[in-house]
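Asker: What follows is a predicted structure for the sequence shown.
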Amino acid sequence: MNTAEPLPLYSIDSAPKERIRFAIVLLPNFTLTAFSGFVDMLRLSADEGDYSKPVRCSWSVVGDTLAPVRASCGIQITPWQTFAEAEPFDYLVVVGGLLHSGPQANEETLQFIRGAARTNATLVGICTGVFALMRAGVLEDHRICVSWFHYWDFVERFPAVNADALVADRLFVIDRRRITCSGGRASIDVAAAILLRHFEHATVQKALRILLVGEMQKGNAPQPHPPGLAPATHPKVKRAILVMEQHVGRTLPLEELACKLDLSPRQLERLFKAETGRSPQAFAKQVRLRTAAWLLTSSDRTVADIASSCGFSDASHLGREFRKQFGVPPVAFREQRAGTPDAGAAALDETFPGRVDVY
């Protein structure tokens, strides 16, 4: 596999001779945060003062038609230009979102991505936009960053992908002229990293301060995710734990979990005992309890709501299991740790000393 290479770096003492041009493709049910965070970094870095003029860089939303594209939150964005009308660009940014709510990138979009790959443009996949880049066949021999939440979806849809090339523990990956980003707030960070290749640091830092972000996170910063999990070196066990996290709202039967991993239930049980010392069912319960502990200390949701979200039949069921694990009922746990940073994670360290996040 080729090693990642940096994009061309301009001198911080010189302004770019031409504007850096971005074309942005929004996929159906795209995540608004990922789009707005990225484009606001462009807007705030493009000009001085509060004018937001596209002086240093320009951006345009393009689509196969001018029909509005609906975000996952319901807001609709109308493309400014069709693919046929799109002006030349330096970066093509594909923003995705929900995977299971209707059609994704159509064939016209995939053809547009392939055409961009044949130019000198850099392709950027944000959130599940990376799925579209993969479907277009433009990520071969590149490292690929995906959100921990969509890791298994990616593996399931693209089983031939090299597991060593898939990165689910970083915010974003820059590999030559392919940039992939986990999404969410990380879209701000990846935009900042791109702009720092062309503009002086003060220009980008100004934009980050206006967005109340402060310092950007580097690509190798870890993706934030619910409480960490015990070490698991076997790839099948790692994937099983990711499936558990993605289905934290219900108890997956052992047979269904094993089927997703192309294993027999007996093989899966043997692997789990060897790697974690616990059965898959016991480990899944720990995942659900850990997530409940995290939600109790990081949100104002009711115990009943958390119980439902974490796969327990009701608040009483969660209370019984929670007391067994942590020695106190959920309400007392929340009160004891109110205002304590990372209280949920700290509780897990006390209960499972020496744990390490899986990834």
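Answerer: Nice, I can see it.
Asker: CA only for contacts and neighbour counts going forward, please
Answerer: OK.
Asker: what about the helices in the chain?
Answerer: For the chain, the helices defined by DSSP state H occupy 32-45, 107-117, 129-136, 151-157, 186-195, 201-210, 235-246, 254-260, 265-276, 280-298, 303-309, 315-326, 330-336, 343-351.
Asker: okay, now the one to match up with it:
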Amino acid sequence: MHRVGYLLQDGFQIMAVATQAVFEYANMVAGETFYQVENYSLAGNEVRSSLGLRVETRVPTARTQVDTWIVTGVGDPLSFPASDEEQAFLKKAAARARRVAAICTGGFVLAEAGLLEGRRATTHWYFAREMQKRFPDIQVEDDRIYIVDGPIWTSAGMTAGLDLALAIVEKDLGSDAMRSVAHKLVMYQRRSGGQSQHSEILDLSPKSDRIQNALNYARKNLSKELTVDELAESVNLSPRQFSRVFTEETGQSPAKAIEGLRLEAARLMIEQSRHPLEVIARETGFRDRRHMREVFMRGFGVPPQAIRRDVREAK
């Protein structure tokens, strides 16, 4: 049996506790109680979430055996720093546990305890710069869903905790079990750790159905050239009218937006497939591998090979 201990503090985010469903369904898939999940706090008794929900917790003792500690985040980690007691506890707990994970701003608790020193880590994008400023010895990567650095796991904000929990299941029970859990949880896809916290479609946020439909058409046909004329025709607008409305609603030209979609799609294929880079470039509409590399350098500051290498090292 693998014991998972959630360390809660007042003001914790409910979304972090929702990740416990991943371990519940992993037990169903395994056909046994592989994971035993418990909620802990140093004070014990009831702990109140940021929304007011109260959760009963236990006080960990020197005899408490936990294989994986998961530290939950709070809404504002700058206003609720980890106490000296929490920091001391985590230092001892990390030495005994198989791994220690943090969801969302729970990464600040690990940082305050010194567990992220000299390591790669991520957190909610909104607080990433502040983490880097306060803890310069941490390599903060603000555009990652989750990061595994040895026995220390950190995730981005909110729903990224589900991806981290699924990755733990994959590590413990294998890819087939992980996919079965994700399917039972009705998750559209399980995101890899190297995937961006940001979505190009969400960033564009078009106001009208026509521009949204044009973007959907583009995403389904990235291997094609996708001229303005073709996009305009797909939503029954003239090219001139389409370009004007598109720019007004998204703040970008159609060409710039399509490049962003190609970049996002190519990155996802690199992370989740073993296709050669030449194939990925062709499938996502780049002229060739060299052109894709140029766009990656401009958009991410690293070549495609570096992203593929990071994903392989994280597994």
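Answerer: Alright, I've got the coordinates. Everything numeric in this text was worked out from a predicted model, so none of it was measured.
Asker: Including distance to Met216 of the first structure and mean neighbour count, could the helices of the first structure go into JSON lines?
Answerer: Shown next, in JSON lines, are those (distance: least, C-alpha to C-alpha, whole Å; neighbours: other C-alpha atoms under 10 Å):
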{"stretch": "helix 32-45", "distance to Met216 of the first structure": "11", "mean neighbour count": "22"}
{"stretch": "helix 107-117", "distance to Met216 of the first structure": "28", "mean neighbour count": "17"}
{"stretch": "helix 129-136", "distance to Met216 of the first structure": "22", "mean neighbour count": "24"}
{"stretch": "helix 151-157", "distance to Met216 of the first structure": "24", "mean neighbour count": "17"}
{"stretch": "helix 186-195", "distance to Met216 of the first structure": "5", "mean neighbour count": "24"}
{"stretch": "helix 201-210", "distance to Met216 of the first structure": "7", "mean neighbour count": "17"}
{"stretch": "helix 235-246", "distance to Met216 of the first structure": "27", "mean neighbour count": "19"}
{"stretch": "helix 254-260", "distance to Met216 of the first structure": "37", "mean neighbour count": "16"}
{"stretch": "helix 265-276", "distance to Met216 of the first structure": "35", "mean neighbour count": "16"}
{"stretch": "helix 280-298", "distance to Met216 of the first structure": "23", "mean neighbour count": "21"}
{"stretch": "helix 303-309", "distance to Met216 of the first structure": "32", "mean neighbour count": "19"}
{"stretch": "helix 315-326", "distance to Met216 of the first structure": "36", "mean neighbour count": "16"}
{"stretch": "helix 330-336", "distance to Met216 of the first structure": "31", "mean neighbour count": "17"}
{"stretch": "helix 343-351", "distance to Met216 of the first structure": "24", "mean neighbour count": "17"}
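Asker: So which of these is nearest Gly219 of the first structure?
Answerer: Nearest to Gly219 of the first structure, of all these, is helix 186-195, at 7.4 Å by C-alpha to C-alpha.
Asker: Please report how far the closest residue in space to Ala16 of the second structure that isn't next to it in sequence lies from Phe80 of the second structure.
Answerer: Computed as C-alpha to C-alpha, 6 or more residues apart in numbering, the closest residue to Ala16 of the second structure that is not its neighbour in sequence is Thr72, at 5.8 Å. Noted for Thr72 of the second structure: a distance of 12 Å to Phe80 of the second structure, by C-alpha to C-alpha, to the nearest Å.
Asker: So for the two, which residue has more residues nearby?
Answerer: Remark: of Thr72 of the second structure and Phe80, Thr72 carries more neighbours, 26 against 15, as counted by other C-alpha atoms under 10 Å.
Asker: sorry, back to before: okay, the helices of the first structure in a markdown table with distance to Ala86 of the first structure next?
Answerer: Shown next, in a markdown table, are the helices of the first structure (distance: least, C-alpha to C-alpha, whole Å):
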| stretch | distance to Ala86 of the first structure |
| --- | --- |
| helix 32-45 | 17 |
| helix 107-117 | 10 |
| helix 129-136 | 19 |
| helix 151-157 | 29 |
| helix 186-195 | 21 |
| helix 201-210 | 26 |
| helix 235-246 | 38 |
| helix 254-260 | 42 |
| helix 265-276 | 51 |
| helix 280-298 | 44 |
| helix 303-309 | 44 |
| helix 315-326 | 54 |
| helix 330-336 | 53 |
| helix 343-351 | 47 |
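Asker: Let me know which of those is the nearest to Thr180 of the first structure.
Answerer: helix 129-136 (6.3 Å).
Asker: quick one, that closest one and helix 107-117 angle?
Answerer: Going by axes from the mean of the first three to the mean of the last three C-alpha atoms, to 10 degrees, helix 129-136 of the first structure is angled at 90 degrees with respect to helix 107-117.
Asker: So which elements touch helix 129-136 of the first structure?
Answerer: strand 91-95, helix 107-117, strand 122-126 (3 or more C-alpha pairs under 8 Å, 6 or more residues apart in numbering; DSSP states H and E).
Asker: equivalent range in the second structure for the second one?
Answerer: With the alignment judged by TM-score structural alignment, the segment of the second structure matched to helix 107-117 of the first structure spans residues 84-94.
Asker: What's the average distance for that stretch when superposed on the first structure?
Answerer: Taking mean C-alpha distance after the TM-score superposition for the first structure, the mean distance separating stretch 84-94 of the second structure from the aligned residues in the first structure is 1.4 Å.
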